[in-house]
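Q: Sequence and computational prediction follow.
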Amino acid sequence: MSATFSDQEVAELQLPPLSLYIHVPWCIRKCPYCDFNSHALKNELPEKQYVQALLKDLTNELQFVQGRELHTIFIGGGTPSLMSAQAYDSLFEGLQKLLTFSHDIEITMEANPGTFEQERFNGFRATGINRLSIGVQTFDDACLERLGRIHSGSEAQQAVSMARRAGFDNLNLDLMHGLPGQSEVMAMQDLDQAIQLAPEHLSWYQLTIEPNTMFWTKPPKLPEDESLWSIQEKGQQKLASHGFTQYEISAYSQEGRRARHNLNYWQFGDFIGIGAGAHGKLTDLATDTIKRNWKTRTPSDYLSSEKSFQTGERLLDKDDLPVEFMMNALRLREGVDSKLFSQRTGLSLNTIQPSLEKARSMELLIKDTSRLQPSERGSLFLNELLELFC
């Protein structure tokens, strides 16, 4: 968008739906597999100061709202459930003075299953949070210990019960497989326990070893590839048989319960990111530009009045946009309507026509030209598919 286009390349850039991501960077203890921006809490959590900083951070981004309602909020971390309901009350009061919430706004909070957080569920629901994503990871206590988690399997089950009693009727359970010391039988037992708890949504994905984590420095022994493949196949069959539709690489939902916030990411929507380490993606019709920006990572810098919240931004030019769009949209099993590419990027579909034709000839995309949708093969070889748009 910062480059000059020919008439064949240009389309009308449209404003996509708007979401808000809020990052809470503290946790009780850093997990050895975690590469998110999280910091072990050593002193009392500075709730009041952090809420004030979040609202000030948002004020700096209001030019990008451009008259839109806010459709979803996602509070991630770290461990957002460490903050009190009173803090969120204050935060939401401030947010609603700055933004217009849609009448059916989805507000998701990530929560750990520990007893300390469970006691707060009633308060969280009363603030207007209407979706919980509970970080179960596994119900097996030995596996939890190897992952460095501080809750037990029974606490995870109790957390779901307490969330239901608090009035949450939209729950996601975060579950991993391919764990150190986990057999195929154990992985299926985890899924069985999750399904018995009847969540509306499951995020089920394989543990990967990421740079800048303790597991990267000291890698644990993971199951063999053959076992991992078998777990994936059997797990997908099991989930489907219980009414969970896989609509994204690691997202499975009951009918009508897809994660609206994450769908906005995957459909190349806009989101404002506030909080230490938060990222945003923003469309500006006044300049016909799309940019990504990111905030300072350390809580102390974020809370410092002498430092800027934002530490970087990058304009997406016409060479960036095709792969930026596709690496999100093609995660969706159903893909997206072809028209969305032009609406969300401001580029004509002709820009990527040679890549589309090659992807279809390689049977990585479905033949229907009205949709940008990966084939079964394309979903399995997503990296190979995305390389065609680089």
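A: Okay, I see it.
Q: Please count neighbours and contacts with C-alpha atoms only from this point.
A: Fine.
Q: For stretch 383-390, buried residues please.
A: Buried residues in stretch 383-390, counted by 16 or more other Cα atoms under 10 Å: 385-386, 389.
Q: From those residues, pick the one nearest residue 329.
A: residue 386 (10.5 Å; Cα to Cα).
Q: Where strands are concerned, which of the buried residues of stretch 383-390 count?
A: Residues of these located in strands (DSSP state E): none.
Q: among the residues you listed, which are in helices?
A: Of those, the ones assigned to helices by DSSP state H are 385-386.
Q: Need the buried residues of stretch 383-390 in a markdown table (columns: distance to residue 344).
A: Below are the buried residues of stretch 383-390 laid out as a markdown table (distance: Cα to Cα, whole Å):
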| residue | distance to residue 344 |
| --- | --- |
| 385 | 20 |
| 386 | 18 |
| 389 | 16 |
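Q: Centre of the chain to stretch 239-248, how far?
A: Mean-position distance between stretch 239-248 and its chain equals 19 Å (Cα atoms, centre = their mean, to the nearest Å).
Q: and the comparison structure, right after this:
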Amino acid sequence: MSLIAPPLSLYIHMPWCVKKCPYCDFNSHGLRSAPPPYADYIDHLLADLDADRADFGAALQDRPVISIFFGGGTPSLFSPELIARLLDGVRQRLPLRADAEITLETNPGTIEHGRFDGYLAAGVNRISFGVQSFDDDKLRRLGRIHFAAEAEAAVKSAQDAGYTNINLDLMYALPQQTLDGALADVERAVALAPTHISHYQLTLEPNTAFAANPPPLPDDDHAWAMQEACEARLADAGYGQYEISAYAQPGRRCTHNLNYWQFGDYLGIGAGAHAKLSDATDGQVRRRWKTRGPSAYMESNGGASRIGGDDVVGSAELPFEYMLNALRLIDGVPLADFALRTGLPLENIAAPLAEARRRGWLRDDPGRLHTTALGQRFLNDVIAGFLG
């Protein structure tokens, strides 16, 4: 089976935030006394993109970009004028699909009045708010810089500016959170009528302040009860669950994240950004990541030192890499997509597939990879079965 080049997205990493949250393990850097070199960073992003285009020329040819995602850090620290300059530069270098989804992650505590008009004019057509909770005490415990009222005001400001595609990030199983508290957060999110809600459990990640000094978190049984109750409330409000932690109104699923989960391709520019590209000419799937430190990344000026690592994903690793993404989708993916997106025959996963079905983790569907409710609860175990 030949590998077929899948849809292509672009991820852009903006590494600065006002301050580092104690649970965050992303490549983000709190502000210091001197402001970051925002304008210079835009130039380096475009130089990075130019270099990637030169490196991946054959694999990128005639492939339109279906989505762009500004992640961080806090991309909303960058002015609309700088975002516009960057997007203009991207359009000059890559073909964008006419209906490309362009998302900007936003911290409610960093938005000034009028900025949403500017982001919309720049071409950003989807806003993602890092709300996390509508409980001021929980926000304080999480180290967030905004209050619940500010989050609500920011969402309404984006809606007033003309945004019709808005995501809210919410966390549950927060320090000393109760089931009622988790449901109250969902109620306040639903009242704002966003088109999409990402609802995920707080976990203690290595090398974070919370990992070094763990707060009192609900146990697994209480966390599971919160997840089930919140899922039911979101469903009642018209938000269909399509991925383990993603809920959307009809027709409002996130194109960018769906491309990740369906093992699509993506370029990654910016400090610490990751990329995954399929080359149909040589049948290889390659991963590349950029130097993490913003200063070192910018010093590279688009040169080879901007690359932190670059590997071909081996045939023994590909099944695990594929399942790590695809099995997160509630409706699963066509079984035939495995061969199209990895270039491997289905025989390579016949044994772990049969074992997962025997355990009741996957539905007995010959045409689709589709977890059962039990499989969703024990998803890490399901995916581990595909390790080489």
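A: Everything's here; your move. Just so you know, these numbers come straight off a predicted model, no measurement behind them.
Q: From the buried residues of stretch 383-390 of the first structure, pick the one nearest residue 188 of the first structure.
A: residue 385 (30.1 Å).
Q: residues contacting the residue mapped onto that closest one from the second structure?
A: Aligned by TM-score structural alignment, residue 385 of the first structure pairs with residue 382 of the second structure. Counting by Cα atoms under 8 Å, 6 or more residues apart in numbering, residue 382 of the second structure touches 356, 361, 375.
Q: Tell me how many other residues crowd the last one.
A: This means residue 375 of the second structure. A count of nearby residues for residue 375 of the second structure, using other Cα atoms under 10 Å, gives 22.
Q: For the aligned residue in the second structure for residue 314 of the first structure, which residues are in contact?
A: Correspondence of residue 314 of the first structure to the second structure, assessed by TM-score structural alignment: residue 311. For residue 311 of the second structure, the residues meeting the contact criterion (Cα under 8 Å, 6+ apart) are 286-288.
Q: For the aligned residue in the first structure for residue 217 of the second structure, give its distance to residue 146 of the first structure.
A: In the first structure, residue 217 of the second structure lines up with residue 222, judged by TM-score structural alignment. Remark: distance between residue 222 of the first structure and residue 146 of the first structure (Cα to Cα, to the nearest Å) = 11 Å.
Q: Please identify which of those two sits among more neighbours.
A: Using other Cα under 10 Å as the criterion, residue 222 of the first structure and residue 146 rank with residue 222 on top: 17 against 14.
Q: quick one, what contacts the residue lying closest to the more buried one once chain neighbours are set aside?
A: Leaving out its chain neighbours, the residue that sits closest to residue 222 of the first structure by Cα to Cα, 6 or more residues apart in numbering is residue 180, at 4.8 Å. Residues near residue 180 of the first structure by Cα under 8 Å, 6+ apart: 143, 146, 220-223.
Q: And the furthest pair within these?
A: Pairwise distances across the contacts of residue 180 of the first structure (Cα to Cα) peak at 13.9 Å, for the pair 146 and 223.
Q: the helices in the stretch 151-300 of the first structure, which residues?
A: According to DSSP state H, counting those that start in this stretch, the stretch 151-300 of the first structure carries its helices in the segments 153-165, 184-196, 214-217, 225-241, 260-266, 299-303.
Q: Hey, what's the angle from the longest one to helix 184-196? Just curious.
A: Relative orientation of helix 225-241 of the first structure versus helix 184-196 (axes from the mean of the first three to the mean of the last three Cα atoms, to 10 degrees): 20 degrees.
Q: Relative to the second structure, and after superposing, what's the average distance for helix 225-241 of the first structure?
A: Taken over the aligned residues, the distance from helix 225-241 of the first structure to the second structure averages 1.2 Å (mean Cα distance after the TM-score superposition for the first structure).
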